[in-house]
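Trainee: kindly generate the corresponding structure for this input.
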Amino acid sequence: MTTETTEAPVELTRREAMLAKLESLHEEQAKAVEAGGKYIERHRQRGKLTAHERIELLVDEGSAFLELMPLAGWGSDFAVGASMITGIGVVSGVECMIVANDPTVKGGALNPWSLKKSMRASDIAEQNHLPTINLTESGGADLPTQKEIFIPGGRGFRNITRASARKQPTVSVVFGNSTAGGAYVPGMSDYVIMVKEGAKVFLAGPPLVKMATGEETDDESLGGAEMHSRISGLSDYLAADEHDAIRQARRVVARLNWRKKGDPPAPTYAEPDLDADELLDLIPTDLKEPFDPREAILRIVDGTSPGPGGNEVPFDEFKPLYGSALCVGWARLHGREIGILANARGVLMSEEAQKAAQFIQLANQKDTPLLFLHNTTGYMVGKEYEQNGIIKHGAMMINAVSNSQVPHLTVIMGASYGAGNYGMNGRAYDPRFLFTWPSAKSSVMGPAQLAGVLEIVARESAEKKGEVFDAEGFKGIKEMVEAQIEEQSLPYVLSGMVYDDGVIDPRDTRTVLGICLSVIDNQPIEGAMNFGVFRL
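Mentor: Coordinates of the predicted model:
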């Protein structure tokens, strides 16, 4: 009797690997939702809604809430999520930045990662001209880390007032504590709603007032919602309870007279020609193995739709025979025109860099947003490439990326190493939004390459000193360094440090990018008129 065995198809192996990564991702995201532990039930027993429940009631029924930076603080001493929820939701038909303290995690106290997360949320709101809704219940700064929070934290108050000057209002809904520096959040907001017998807004609580001035007082007379609604005037609306506060917040937003200033998308468009579920089959388990990004593009962008104004082809590739390691072209996504740059093979050479620079200029010429899809090991090295001008050509591409004024979106699908991360519009180049897939890796170079470079340097150093290089002894160091770099390049680490706006399921890419493009349309798109000097 013989047993017949067949090797699993490549696609099945890739799918299983991606599904395992997604299962791990869901587990990490669940840690943020459950970060309050036993305090969640205690919070509910007090008749309070959780931060997630408040958001769910605030956004329009049936609409999506795009949570941003849910893994902030991952790998640190603080809870995953950094005691705060941030994201974009539609409230009374208006896209808003929503920032909610999670009072079940250390009373919603702000730590260094929540500060970084809130500053990023503020930047997104400014760049995309979004109103902001603060769902406030926080004990203020995490005092043991105050030295990391106090000075930079002042920018938060500045940002609220500058947003108001740009006619970009902030609505604060105060459910509980908003003390000390946190009192200035409602104090500087355009609209303030306070929950009766819940909100407490004061610069110093009763114990500190007694210690500082000797005055005896209580929470309500010092900073309660009724006092601020009837006497100080800090509160604009007094809510009977949390549900009423959320209802009033929706009413405030409905009366903002908010209008998008960008061009509307095409009224109709086709869904992708290929199945988005097959994105799970795309990414190799070994990122050194290339894959065709067109397979991803055709599962993300609008499909073929013949007729006037339709897509004759989903992806209209530009310069397809030149610099073929970089695939660039035009497409539509949810009816919006975009330009796409995607790494077809990991390395970027002079041809790819020059092609990218030209394409970026063209996108700016016709005011079209750009989408960067990463899978790059960086720019090519070696004598031949240096002599052919790889530095100046790479600089040309980075120049174009740096000075481009159209909105940029970035998705890191696979590798994103070295200066390739910069040329492909990594975090340092201020994309409007940046997301990673669970398969992503990003660092100065691949772990094996970095460890190998250290070995070469150590070997040359020993030879210069006339010593014998201990290759066997260095093997342990090399393995340790390689493991360390591998760990530091993983998406959870980068997401925990707020170097992306979230790790997403590849199948959700089209929806996530569609929300981002809709948000970008809050104001007109105007491409750059000038670029820096290109070294030709």
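
Trainee: for the rest of this, base every contact and every neighbour count on C-alpha atoms.
Mentor: Fine.

Trainee: what segments of the stretch 101-250 of the chain are strands?
Mentor: 132-138, 170-179, 191-195, 200-202, 237-239 (DSSP state E, counting those that start in this stretch).

Trainee: and the contacts of the first one?
Mentor: Looking back up the chat, that one is strand 132-138. Contact with strand 132-138 is made by 51, 54, 96-103, 107-110, 125, 168-179, 182, as judged by C-alpha atoms under 8 Å, 6 or more residues apart in numbering.

Trainee: format the strands of the stretch 101-250 of the chain as TSV; extra columns: mean neighbour count and distance to residue 514.
Mentor: TSV is the format used below for the strands of the stretch 101-250 of the chain (neighbours: other C-alpha atoms under 10 Å; distance: least, C-alpha to C-alpha, whole Å):
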stretch	mean neighbour count	distance to residue 514
strand 132-138	26	20
strand 170-179	26	25
strand 191-195	26	30
strand 200-202	27	38
strand 237-239	23	35
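
Trainee: want to put them side by side, so please do this one too:
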Amino acid sequence: MSADTLQHHLVQPYKSVVSKTSEEYKRNYEEWQPIVEELHERLEEATAEGKEKHIKLHKKRGQLLARERVDLLLDEDSPFLELCQLAGYGQEDMTLGGSVVGGIGLVCGVECMVIASVPTLAGGSMNEASVLKGGRLGQIIYENRLPVINLQQSGGANLEQQFKVFHRGGGGFRHQAILSKSAIPSCCVVFGSSTAGGAYTPGMSDCVIMVKKQAQVFLGGPPLVQMATGEVTDAESLGGADMHSRISGVSDQLAVDELDAIRKAREWVSHLNWEKKGKLPLRHLQASFEEPLYPADEILGVASANIRIPFDAMEVIARIVDGSRFSAFKPLYGVNLITGWAFIHGVPVGIIANNNVLFTAESNKATQFIQLCNMKNTPLLFLQNITGFMVGKRYEEDGIIKAGARFINAVSNSTVPAITIMMGASYGAGNYAMCGRSYNPRFLFSWPNSKCSVMGAEQLTGVLDLIMRQAAKRAGIDIDEETASGRKQMFQSLVESESDVYYTSARMLDDGIIDPRDTRTVLGFCLSVIYNEEVKGGNLYGVSRM
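Mentor: So this is what the prediction gives:
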């Protein structure tokens, strides 16, 4: 009997207890419809590449659009996991997506980060969203050891946002130098003008390809040169592709046109002799894993769209793991937290999922489970739907702070890669313990119903109102109820807007908002990506209040 057959024999599929004909299932499914429709509308909006007149002018010059360049670079039928699509959404002086298309796809069979500036959107110039998005993409490149291909045509920094762009933007060049030192290959294809800071992206790449009579790279364009030195020159002589290929040596390859440039970039990848450092299971490589017993579409019926209404995370797990098989760890202890092992697209994972608030038992259970996953070199998957740790006199006496500290200690010091999915609420220290953004998961995605803040808007507003009343009573001051009520409503509205998933995603507190039905597909791709680097656990022990 093979190991795979034995595993399937020992771990029985989870039997769903949800009826598709129940009123709860129907209500959930119905409530999800406008939420996922809004998501797809906004994601479609994020694919726009500027005003029609700018697009027409760009095409008139014989140039491809940014997304066309990406499509031609990727292998035919390659998946493309686009990241931070809604960066800058709804923010003044920002372009949607930061004038950058960024994501992971296959180039000559190699998983690569592809970053394309959008020249038809504010000239491809960088604003604050561009810088923050570039920083996050750079972190993903480094942590997951991904070759990177920059498709460059940018006007450089948006000078009206120089303060927001200049100080943090320089870190991108430092990051390129670190990538090179770490033997993570980079290629820059220059399709048009790349000025000032934009010149350092090709300047610091391992390989540079420039398009003849289109690409221009210089620290200062002809007007700046004339103003600074009195020298009069034209753009082609100053920094054209031909000059850089024949004289300066900044360019390594001179392409006759954009299609040739993309072909040369693919050729560069084909000669990398790239291999993953992590050893993916054979079942993943051969795509011989089982699909879940239950269709992904059922997630909309088993999970509540309303974060105030709890749902059983096990029903979601059964619809994302191979064969719906899940080996539970301590199923009768700390029952508000589900822990256990499964496979997703043939890759082993340790899953930690919330079913309710965290008590001491749940915290102790999670700490032990994270230790075991590190011993087994098994990646972690956090499925967040958490209002936080339990509060109250009894629980403080029971040592909830110590237990929570051990949980957070384990998450902080765990060295196996983690992926986090926000399925609903993500509040307070529960966000921290369940590997929120500040705990550096390799990838973090949100469902479109999720909300994230220090606590729920009603609870936070109520706490502040109570504190205000207690302070007024101590001071002997009468409260103007009408003013207090107005202030309370304004603050609650503010908290609700700031905890909204589109607000947090616009500020890159996640790597994107996904349709719940795409969760398994996204996880499978991310798990493959993290194995570009060795997956290895480590010692979790720091100071711990036992």
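
Trainee: let's have the strands of the stretch 101-250 of the first structure in TSV, adding distance to residue 380 of the first structure.
Mentor: Converted to TSV, the strands of the stretch 101-250 of the first structure look like this (distance: least, C-alpha to C-alpha, whole Å):
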stretch	distance to residue 380 of the first structure
strand 132-138	44
strand 170-179	47
strand 191-195	54
strand 200-202	58
strand 237-239	61
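
Trainee: looking at the ones you listed, which is nearest to residue 421 of the first structure?
Mentor: Comparison of those against residue 421 of the first structure by C-alpha to C-alpha identifies strand 132-138 as nearest, at 30.7 Å.

Trainee: where does the closest one end up in the second structure?
Mentor: Mapping strand 132-138 of the first structure onto the second structure (TM-score structural alignment) gives residues 148-154.

Trainee: that stretch vs the first structure, mean deviation?
Mentor: Here the mean offset of stretch 148-154 of the second structure against the first structure after fitting is 0.4 Å, by mean C-alpha distance after the TM-score superposition for the first structure.

Trainee: show me how far that stretch is from its chain's centre.
Mentor: Offset of stretch 148-154 of the second structure from its chain centre (C-alpha atoms, centre = their mean, to the nearest Å): 20 Å.

Trainee: picking that back up, so for residue 441 of the first structure, which of the strands of the stretch 101-250 of the first structure sits nearest?
Mentor: Residue 441 of the first structure lies closest, by C-alpha to C-alpha, to one member of the strands of the stretch 101-250 of the first structure: strand 132-138, at 32.2 Å.

Trainee: map residue 430 of the first structure onto the second structure.
Mentor: By TM-score structural alignment, residue 430 of the first structure lines up with residue 440 in the second structure.

Trainee: doesn't residue 407 make contact with residue 525 of the first structure?
Mentor: Yes - counting by C-alpha atoms under 8 Å, residue 525 of the first structure does reach residue 407; the two are 7.5 Å apart.

Trainee: okay, and the common contacts of those two?
Mentor: Contact criterion C-alpha under 8 Å, 6+ apart; residues shared by residue 525 of the first structure and residue 407: 368-369.

Trainee: what about residue 244 of the second structure, distance to residue 364 of the second structure?
Mentor: Going from residue 244 of the second structure to residue 364 of the second structure by C-alpha to C-alpha, to the nearest Å gives 61 Å.

Trainee: could you do residue 89 of the second structure as well?
Mentor: Remark: distance between residue 89 of the second structure and residue 364 of the second structure (C-alpha to C-alpha) = 39 Å.
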